[in-house]
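Participant: build the 3D model from these lines:
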Amino acid sequence: MAGTEVTNRQILFKNFVVGWPQESDMEFVTTKKKLELREGQKDVIVRVLYLSCDPYQRGRMRNSTDSYIPPYTPGKPIEGYGLGKVILSSDPAFNEGDIVSGLMGWEDYSYGFRLVKIDDLALPISYYLGALGMAGFTAYVGFFRICEPKKGDTIYVSAASGAVGQMVGQFAKLFGCRVVGSAGSQQKVDLLTSKFGYDEAFNYKEEPDLDAALKRCCPDGIDIYFENVGGKMLDAVLVNMKVFGRIAVCGMVSQYNKEVQDPIYNLNYTVKRRLKIHGFLQSDHMDVQPEFFKNVIQWFKEGKLVYVEDIADGLEKGPAALIGLLAGKNVGKQSVKIADP
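Facilitator: As a prediction, the model looks like this:
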């Protein structure tokens, strides 16, 4: 296979984006690519199988290096988390035919980075991009390590039907918490209560007063807030937190397309209520990953967890899937299928 020239479809990033990104900010092209391992490198080349669409990718479309991950390069393929099958490797940790997860380009054939070998496909392969991938691990770390949960706590999860939120809510129910969530459509709200086991849920788009909605669903206050949204939602949550409440900041998707961030007026409640606010990245907690795989796979096998996916079929559908995710059009974990294993 080394030295073989292949047809390689790609999604290129055209230029840095101000405001709302569009599909036209990306370009679908077909090129030729020679599959070569670089001398002196521990290279792994994969046939890309699935690609993940994630909110953090919006940040990589900015011309800014003030982040935990660098911006995309105009004229080059965008990249993100994916699943792939190893076709060439000079890294002794990976062999031809291995199924891996990690960072890879939005193209048919890509170098892989930060790869993890999937030894046991105990669940559908796409789950290893979502429920058993970055999203599920983020939920696990965020809830069990950052939130410091106690049985009987009331936890509120924003963007609760998404790739992370649906797992957080189920972890919290398994742990013994009262779980409240919000989402942006009635279909998603129904999923929260009928499929993911949430005790209460509301459509934030239909609530003229977020403070009133939170008081209705959490009349005794909120012990834990799993933050995915930011802005006005965070401001409303702050006044509804209990004393010694904890806020795990996973993301703030409502702010990603704004050049001027929404002001937060209620930060004084961090003192009044002695709140702990903790931003986190799953990549800082890799020590807990073996425990995560063991527990979550077992819970799925026992029927204690479910997962909803929204899978677009074909690399050319990638830009629409990513832009749809940022606009909240997806239902469940958004990914793109490129090829069968």
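Participant: make it CA atoms for all contacts and neighbour counts henceforth
Facilitator: OK.
Participant: Asp262 and Lys34: what is the separation?
Facilitator: Noted for Asp262: a distance of 47 Å to Lys34, by C-alpha to C-alpha, to the nearest Å.
Participant: could you do Lys85 as well?
Facilitator: Noted for Lys85: a distance of 17 Å to Lys34, by C-alpha to C-alpha.
Participant: which strand or helix spans Ala2?
Facilitator: Assigned by DSSP states H and E, Ala2 belongs to no helix or strand.
Participant: I figured it hits Glu36, correct?
Facilitator: Yes. Using C-alpha atoms under 8 Å, Ala2 and Glu36 qualify as a contacting pair, with a distance of 5.5 Å.
Participant: and these two? Which one has more around it.
Facilitator: A side-by-side neighbour count of Ala2 and Glu36, using other C-alpha atoms under 10 Å, places Glu36 first with 17 against 12.
Participant: doesn't the more buried one fall inside a strand?
Facilitator: No. According to DSSP: H, G, I helix; E, B strand; the rest coil, Glu36 belongs to no strand; its state is coil.
Participant: moving C-terminal of the biggest helix by length in the chain, what's the next helix or strand?
Facilitator: Counting by DSSP state H, the longest helix found in the chain is helix 289-301. Heading C-terminal from helix 289-301, the first helix or strand you meet, by DSSP H and E, is strand 309-313.
Participant: can you point out the buried residues in the next helix-or-strand element following that following strand?
Facilitator: Using DSSP H and E, the helix or strand that follows strand 309-313 in sequence is helix 318-326. Residues Gly318, Pro319, Ala321, Leu322, Ile323, Gly324, Leu325, Leu326 are the ones in helix 318-326 that count as buried (16 or more other C-alpha atoms under 10 Å).
Participant: could you also give me the structure for this second sequence? I'd like to compare it with the first:
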Amino acid sequence: MTTSSDNGATAPTVSTQIHLASRPTGWPTPENFSTVRVDLPDLQPGQVRVANTFVSVDPYMRGRMNEGKSYVPPFAVGEAMTGGAVGEVVASTADALPVGTTVLHQQGWRDVAQGDAAGFTAVQRVPGVSDSAFLGILGMTGLTAWVGLTTIASIREGDTVFVSGAAGAVGSAVGQIARQLGAKRVIGSAGSAEKVRLVTERYGFDAAFNYKDAPVREQLPEHAPDGVDVYFDNVGGDHLEAALDVLNRDGRVAVCGAIAQYNTTEKTPGPDNMANIVKQGLTLRGFTVGFHLDQAAEYQQAMGPWLRDGKVVTDETVIDGIDHAVDGFLAMMRGENVGKMVIRTR
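Facilitator: You can find the predicted model right below:
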């Protein structure tokens, strides 16, 4: 089914969407999701219809599958999930977003999105750069790394920085941005020998280790003989405990995620060395990037030249087809991606 767009072409009128069928207990399974095809209504004044090009799957989405209070409402059972997406306007009744405009929005987990134009933001495409970058290094992923280092951890020139999940989308950005901001030494953890090599050889970390080889608490001190000043935490659990052992006086922790416990069915015990927070005068501060969007312009001004000059590199793992979005999400949760995981929908 199609409908005429403003330029005489045709636009899809059916949206293939991924719905949350049931709330997972522990690790999600394909049975927790359903694929639904929805007939879209005619556009009302001031609305747009967008053919998504890429949609994002991210660790935080696992938390939204649980019921309970959080910084964003949980996904509703029986309804389409949401998340970052980039696409092209294919039908419009909004003068500000004509057909052909590339837009960024939060109606992910579907191949076609529709709604009021206010929910879509026009972006300027970058020659030679995939639109998926707006979901990664030029979007929330990169901004998360920037905010965590600058606002939350107050990085200083000469700092030693430890990053957990260093081969992931956020982690790889953190290490590279830290270097550009004057870090003396950057250390990362990853989940395989191949990823450890990637972190050091491609992303320029000074050192990295495979957290599966031996306890993090044993490995981290070997790579941080002079301690750590900033810890960017994507994992929590044993990584946070190890960092608390080696953080220097006035050390700062930017708590971004806790992927180690997203799929647990029992309460995770806390670190046994919390007293170090007092002894060393440490600061631990959690954050979500949605409360710091005012820094996006400053970040993009800094990142643009770094990308252009090759001082920052970025990778992504692409899964084709909205019907495989769940596969991509589960693979990302298992750590099978390199860099940002995105679903290509057209």
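Participant: quick one, which of Lys85 and Lys34 of structure 1 is more surrounded?
Facilitator: With neighbours defined as other C-alpha under 10 Å, Lys85 of structure 1 and Lys34 compare such that Lys85 has more, 24 against 14.
Participant: next one: the residue nearest to that one when sequence neighbours are not counted from Gly303 of structure 1, what distance?
Facilitator: Spatial nearest neighbour of Lys85 of structure 1, chain neighbours left out: Ile99 (4.6 Å); criterion: C-alpha to C-alpha, 6 or more residues apart in numbering. Noted for Ile99 of structure 1: a distance of 25 Å to Gly303 of structure 1, by C-alpha to C-alpha.
Participant: compare the two (neighbour count), which wins?
Facilitator: Set Ile99 of structure 1 next to Gly303 and count neighbours by other C-alpha under 10 Å: Ile99 wins out with 25 against 8.
Participant: mind listing what the more buried one touches?
Facilitator: Shown in contact with Ile99 of structure 1 (C-alpha atoms under 8 Å, 6 or more residues apart in numbering): Leu83, Gly84, Lys85, Val86, Lys117, Ile118, Asp119.
Participant: across to structure 2, which of those hold up?
Facilitator: Among the contacts of Ile99 of structure 1, the ones whose aligned partners also touch in structure 2 (both residues aligned by TM-score structural alignment, their matches' C-alpha atoms under 8 Å) are Leu83, Gly84, Lys85, Val86, Lys117, Ile118, Asp119.
Participant: which of those fall within strands?
Facilitator: In strands, judged by DSSP state E, the following of the kept ones among the contacts of Ile99 of structure 1 are found: Leu83, Gly84, Lys85, Val86, Lys117.
Participant: now the strands for the stretch 151-300 of structure 2?
Facilitator: Counting by DSSP state E, counting those that start in this stretch, the stretch 151-300 of structure 2 has these strands, from start to end: 160-163, 185-190, 207-210, 228-233, 247-255, 283-286.
Participant: possible to save those strands as CSV with distance to Ser172 of structure 2?
Facilitator: Output for the strands of the stretch 151-300 of structure 2, formatted as CSV (distance: least, C-alpha to C-alpha, whole Å):
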stretch, distance to Ser172 of structure 2
strand 160-163, 8
strand 185-190, 9
strand 207-210, 12
strand 228-233, 11
strand 247-255, 15
strand 283-286, 19
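Participant: element containing the corresponding residue of structure 2 for Arg58 of structure 1, please.
Facilitator: Using TM-score structural alignment as the criterion, Arg58 of structure 1 maps onto Arg62 of structure 2. Using DSSP H and E, Arg62 of structure 2 sits in helix 60-64.
Participant: now what about that helix, what contacts it?
Facilitator: So helix 60-64 of structure 2 is contacted by Val72, Pro73, Pro74, Phe75, Gly83, Gly257, Tyr262, Asn263 (C-alpha under 8 Å, 6+ apart).
Participant: the third one in helix, strand or coil?
Facilitator: At Pro74 of structure 2 the chain is in coil, as set by three-state DSSP.
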